[in-house]
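>>> Sequence isn't available, so here's the structure alone:
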């Protein structure tokens, strides 16, 4: 499988990685969730070249993850805002951050804390079943081929055994 062909794979993760699967794109998304909207601010915070940043932002706009919105007319100046599709990535980003807090933080602990606005408490993301609201781990899930599975005669790996 070639990196440039990920979007053609019969796998939602591969197709997702084709859009958001490089380090700069994930850091751009992180900054979006922290309130960064303008090109120069992304460039300053990330230390990324203008060329690389422009490419990452263009791809996120093309895929509907971000939208360019004018904040000034003369001269025209635009900023990048998360779309509903982009906002749907928040649980993914939050889960990656939580993993990093657990396994990559130093002895001082997490560099950023996430507080739930509803109760005011420091929170960690939890994956739950959409049907029964029970917490879900890797061992609680099995997969089966869906309507979008297009590899005849080959079953998704977990159908054959999973994480056990």
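Done, it's in. What you are looking at is a predicted structure, and each value in this text was computed from that prediction instead of being measured.
>>> make it CA atoms for all contacts and neighbour counts henceforth
Noted.
>>> Between its first and last residues, what's the separation in stretch 80-93?
18 Å (C-alpha to C-alpha, to the nearest Å).
>>> cool, and stretch 59-74?
Stretch 59-74: ends 26 Å apart by C-alpha to C-alpha.
>>> and what of stretch 80-98?
End to end - C-alpha to C-alpha - stretch 80-98 spans 25 Å.
>>> Show me what it is in contact with.
With contacts defined as C-alpha atoms under 8 Å, 6 or more residues apart in numbering, stretch 80-98 is touched by 26, 29-30, 32-33, 37-39, 64-69, 124-125.
>>> repeat that with 7 Å
With contact meaning C-alpha atoms under 7 Å, 6 or more residues apart in numbering, stretch 80-98 is reached by 30, 37, 38, 64, 65, 66, 67, 68, 69, 124, 125.
>>> how far away is the nearest residue to the first one once chain neighbours are set aside from residue 7?
Read that as residue 30. With C-alpha to C-alpha, 6 or more residues apart in numbering as the criterion, residue 30 has its nearest non-adjacent residue at 6.9 Å, and that residue is residue 93. Counting by C-alpha to C-alpha, the gap from residue 93 to residue 7 is 20 Å.
>>> got another, please set it beside the one above:
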């Protein structure tokens, strides 16, 4: 949402000039990211999200409304036509690299050595390789080799 208007509420951006701050304002809480993760993994109904996350119904309803207001999910008719289900929009699907990067960071830093955890695999069963930002010339980028250019 270009103007920060969410279902009639004005959203005060944490830092109106920073794309990271704006993104965190929209999807930065734990539940929103887990809902997006589960939608990417096939969750479609309110019950699906509640069972997968263990989130309280009122918090889930609030986060689904927020994600819909920001254009990350939408409600569509279920194939059966008996109810509506949630689906990721193009903007929601654009979060895939963010979810993968968070997952990979978690694999490296949130588990003890040898501790069991799930892994992300491609359609052939191969573990998804580490995501590494690269420059136009193909060289790896890090926080040491990049800087933020402020626009006035």
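Sure thing, it's come through. Please read these numbers as outputs of a predicted model, since none were measured by experiment.
>>> ok so, going back, most surrounded residue in the contacts of stretch 80-98 of the first structure?
Counting neighbours by other C-alpha atoms under 10 Å, the top entry in the contacts of stretch 80-98 of the first structure is residue 66, with 24 neighbours.
>>> show me the contacts for the equivalent of that residue over in the second structure.
Using TM-score structural alignment to pair residues, one finds that residue 66 of the first structure aligns to residue 73 in the second structure. Residues in contact with residue 73 of the second structure (C-alpha under 7 Å, 6+ apart) are 67, 86, 87, 88, 89, 92.
>>> and the fourth one, what pairs with it in the first structure?
Matched to the first structure by TM-score structural alignment, residue 88 of the second structure sits across from residue 82.
>>> what number of residues lie near its match?
21.
>>> swap in residue 17 of the second structure?
12.
>>> cool, and residue 11 of the first structure?
Using other C-alpha under 10 Å, residue 11 of the first structure has 14 neighbouring residues.
>>> the strands in the first structure, which residues?
66-72, 77-82 (DSSP state E).
>>> Could you report the separation of residue 93 of the second structure from residue 103 of the second structure?
16 Å.
>>> Check the alignment and tell me where residue 31 of the second structure lands in the first structure.
Match for residue 31 of the second structure (TM-score structural alignment): residue 24.
>>> And the residue nearest to that match when sequence neighbours are not counted, how close does it get to residue 31 of the first structure?
Closest residue to residue 24 of the first structure apart from its sequence neighbours, by C-alpha to C-alpha, 6+ apart: residue 56 at 7.3 Å. Distance of residue 56 of the first structure to residue 31 of the first structure, given as C-alpha to C-alpha: 13 Å.
>>> likewise residue 136 of the first structure?
In terms of C-alpha to C-alpha, residue 136 of the first structure sits 28 Å off from residue 31 of the first structure.
>>> What of residue 102 of the first structure?
Following C-alpha to C-alpha, the distance that separates residue 102 of the first structure from residue 31 of the first structure is 20 Å.
>>> and those two? which has more neighbours close in?
Of the pair residue 102 of the first structure and residue 31, residue 31 is the one with more neighbours under other C-alpha under 10 Å, namely 16 against 12.
>>> which residues does that one contact?
Applying C-alpha under 7 Å, 6+ apart, no residues contact residue 31 of the first structure.
>>> try 8 Å this time
residue 42.
>>> how many neighbours does the match of residue 31 of the second structure have?
Residue 24 of the first structure has 16 neighbours, counted by other C-alpha under 10 Å.
>>> next one: residue 34 of the first structure
9.
>>> Aligned to it, what sits in the second structure?
Checking TM-score structural alignment: residue 34 of the first structure goes with residue 41.
>>> So that match versus residue 22 of the second structure, what's the distance?
25 Å.
>>> on that earlier part again, quick check: the gap between the match of residue 66 of the first structure and residue 60 of the second structure.
Taking C-alpha to C-alpha, one finds residue 73 of the second structure at 13 Å from residue 60 of the second structure.
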